[in-house]
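# I need the structure of the sequence given here:
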Amino acid sequence: MSDTTQLHHQVTEVLRDKIVDGILRPGTPISERELCEELGVSRTPLREALKVLASEGLVQLFRNRGAIVSPISVEMIEDKLAVIAALEGFAVRQVCLQATNDQLKDLENLSRQFSRQFDSGKPEQYFDLNQSFHHRLVEMTGNSVLIDMHSLLSRHVRRPRMEGVRHHVPTAEVLEEHEAILKALLARDAVSAQAAVERHLRRVAQTVVQYFRSR
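Here you go, the predicted structure:
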């Protein structure tokens, strides 16, 4: 990776974190001059980073008028979470059919780690552990198209999901839902695995959407 590409990725990560963590709020104008000074970079890597974040739905670009942090659309969140549920429903069916026993064991170990480290008082840690489980599920399919689509949509909804998690304390119900998914996978019961993961993600979507609609 060239120094220019690495710098571009670093700037993208910093800006993404600022938006996801709520430091840059929805609708906030993005000052290129201020960010260049803060990050110690030229406008070229910053503008490349903004293009990436625009593709993720985090930034809106306007010709000759700069950029703003994208407003959060409840309807868009709901639609994207529904598609993620469908993708993961397909993924678990494939995992039941083709995953090796060692792969399922690795997933079981990841799930156990999530259970041991679950702490409703640490929303960021909870979110990262939870995402690791779901991303691993999709990666086990080996389907590059599915993996890319799931990764892109997951980045799109990371900001509203993080905000929802911070204001809605996760409960042990999450652990029970993950256990149901894992149990079906270990039994290679594709129908039950799909039902379990879609039920879990529907509840997640309802929680996030209800939070934003009640603000």
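# only C-alpha atoms for contact and neighbour calcs from this point on.
Fine.
# Against I30, how distant is the residue in the chain sticking out farthest from the centre?
Of all residues in the chain, the one whose C-alpha sits farthest from the chain's mean C-alpha position, using CA atoms, centre = their mean, is N64 at 31.0 Å. According to CA to CA, to the nearest Å, N64 and I30 sit 13 Å apart.
# want to put them side by side, so please do this one too:
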Amino acid sequence: MSVKGIGTRSASPRGRAGNAVRTPAGVERPSLAPIEESPSFKHKAYTALKNAIVAMDIYHSRDEIRLDERKLAQDFGISRTPVREAMAQLESEGFVRSVPRRGIYVVRKTRQEVIEMITAWAALESMAARLITQAATDDEIEGLREMFAAFIDGELRAHLDEYSDANIEFHQTIIRLSKNSVLIDLAANLFTHMRMIRRTTIGEKDRADRSIKDHMAIIEALEARDTKRAEQLVRDHALGLADHVAKFADYLD
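The predicted structure is shown next:
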């Protein structure tokens, strides 16, 4: 695959990949080797491991979850190098931690860390709601309402797992409909952590019933283009989760 744009050398001397190439005008620019289109082993290992961690119920489990690098490489059918690189990336994102002479473990956030994550999320999502009232189409907002059509009229408790998925999709869509690429990027990694705690708490106390009522009120405010109310409702909804964690999530201690 040829690389267009930066690194194109049609009018300049050839250089080996990684070496700078001097153009006739004397301006140096990098000499780039072609990039393979297929995902690397590291990326595949990273994606598989991250998905597996997110799917775990790590907060109700009291046991530490240790990841065996050698075993993972065998399971993937690849060398240990891309697995090690994937682990390093996951550690930088706060999903695993390396303990000297012990190994690599999945991270369980403390109660205070979870509350801080939710508080940061409240700020991002409330701003996204503000932007939705200004930029989203009526059809896009209507799509939010359609997510919950199957859970009205007493069907919520009978399909809690499905509602949990819809709940997560709702919050992802709120961020996406902001159409602010910086906000979306900032929220991406944080939301993966939030996904785990939302899945854990949705069946606790009256969280599910309160959740769907909050969502309907948020959607109504968005449909009315009531910027101030939409922003406030989204922020209060997120901070309600923080309050729930502070009061009831003893398993995080």
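# TM-score for these two?
The TM-score (TM-score structural alignment, normalised by the length of the first structure) is 0.83; 214 aligned residues with a CA RMSD of 2.9 Å.
# Now do the helices in the stretch 151-253 of the second structure.
Ranges of helices within the stretch 151-253 of the second structure are 160-176, 181-201, 207-223, 227-248, based on DSSP state H, counting those that start in this stretch.
# could you check the angle helix 160-176 makes with the third one?
Just to be clear, that refers to helix 207-223 of the second structure. Inter-element angle recorded for helix 207-223 of the second structure and helix 160-176: 30 degrees (by axes from the mean of the first three to the mean of the last three CA atoms, to 10 degrees).
# ok so, going back, I'd like to know which of the helices of the stretch 151-253 of the second structure is closest to S126 of the second structure.
S126 of the second structure sits nearest to helix 227-248 of all the helices of the stretch 151-253 of the second structure, at 4.6 Å, using CA to CA.
# which one in the second structure is aligned with L107 of the first structure?
Under the alignment defined by TM-score structural alignment, L107 of the first structure corresponds to L144 in the second structure.
# between the one helix or strand its match maps to and helix 160-176, how big is the angle?
If you go by DSSP states H and E, L144 of the second structure is part of helix 138-146. Between helix 138-146 of the second structure and helix 160-176, the angle formed by their directions is 160 degrees, by the same axes, to 10 degrees.
# so what does helix 138-146 of the second structure touch, helix or strand wise?
Here helix 138-146 of the second structure touches helix 207-223, going by 3 or more CA pairs under 8 Å, 6 or more residues apart in numbering; DSSP states H and E.
# which parts of the helix it packs on are buried?
For helix 207-223 of the second structure, a neighbour-count test (16 or more other CA atoms under 10 Å) marks 208, 211-212, 214-215, 218-223 as buried.
# List the contacts of it.
Contact with helix 207-223 of the second structure is made by 129, 132-133, 138, 141-142, 144-145, 148, 156-157, 160, 201-202, 227, 229-230, 233-234, 237, as judged by CA atoms under 8 Å, 6 or more residues apart in numbering.
# quick one: it to the first structure mean distance?
Superposing on the first structure and averaging over aligned pairs (mean CA distance after the TM-score superposition for the first structure), helix 207-223 of the second structure comes out at 1.1 Å.
# quick one, that helix and helix 181-201 angle?
Computed by the same axes, to 10 degrees, the angle between helix 207-223 of the second structure and helix 181-201 is 150 degrees.
# Kindly point out which residues are neighbours of both of N64 and I30 of the first structure.
When contacts are counted by CA under 8 Å, 6+ apart, N64 of the first structure and I30 are jointly contacted by no residue.
# for stretch 136-151 of the first structure, how far is the first residue from the last?
Using CA to CA, the two ends of stretch 136-151 of the first structure sit 11 Å apart.
# residues in contact with the counterpart of Y126 of the first structure in the second structure?
When the second structure is aligned by TM-score structural alignment, Y126 of the first structure is paired with Y163. By CA under 8 Å, 6+ apart, the contact list for Y163 of the second structure reads 148, 151, 156.
# got a list of what the spatially most central residue of the first structure touches?
Averaging the C-alpha coordinates of the first structure gives a centre point, and the residue nearest to it by CA atoms, centre = their mean is S154 (3.4 Å). For S154 of the first structure, the contacting residues are I84, taking CA under 8 Å, 6+ apart as the criterion.
# try R16 of the first structure
Under the criterion of CA under 8 Å, 6+ apart, the contact partners of R16 of the first structure comprise 53, 58.
# ok, now how distant is it from A99 of the first structure?
Separation of R16 of the first structure from A99 of the first structure (CA to CA) stands at 33 Å.
# And for E32 of the first structure?
Distance from E32 of the first structure to A99 of the first structure, by CA to CA: 47 Å.
# V169 of the first structure now?
Distance check for V169 of the first structure against A99 of the first structure: by CA to CA, it reads 33 Å.
# So these two - more neighbours on which side?
For V169 of the first structure versus A99, the count of surrounding residues by other CA atoms under 10 Å is larger for A99: 17 against 12.
# Grab the nearest non-local neighbour of that one.
Nearest residue to A99 of the first structure, sequence neighbours excluded (CA to CA, 6 or more residues apart in numbering): M140, at 6.8 Å.
# Ok, L104 of the first structure next?
Leaving aside its sequence neighbours, L104 of the first structure sits nearest to L186 (CA to CA, 6+ apart; 6.6 Å).
# do the same with N189 of the second structure
Excluding the flanking residues, the one nearest N189 of the second structure by CA to CA, 6+ apart is E93, at 7.2 Å.
# Map the one you found onto the first structure.
When the structures are aligned by TM-score structural alignment, the residue of the first structure matched to E93 of the second structure is E56.
# Next: V83 of the second structure.
Superposed on the first structure with TM-score structural alignment, V83 of the second structure falls opposite L46.
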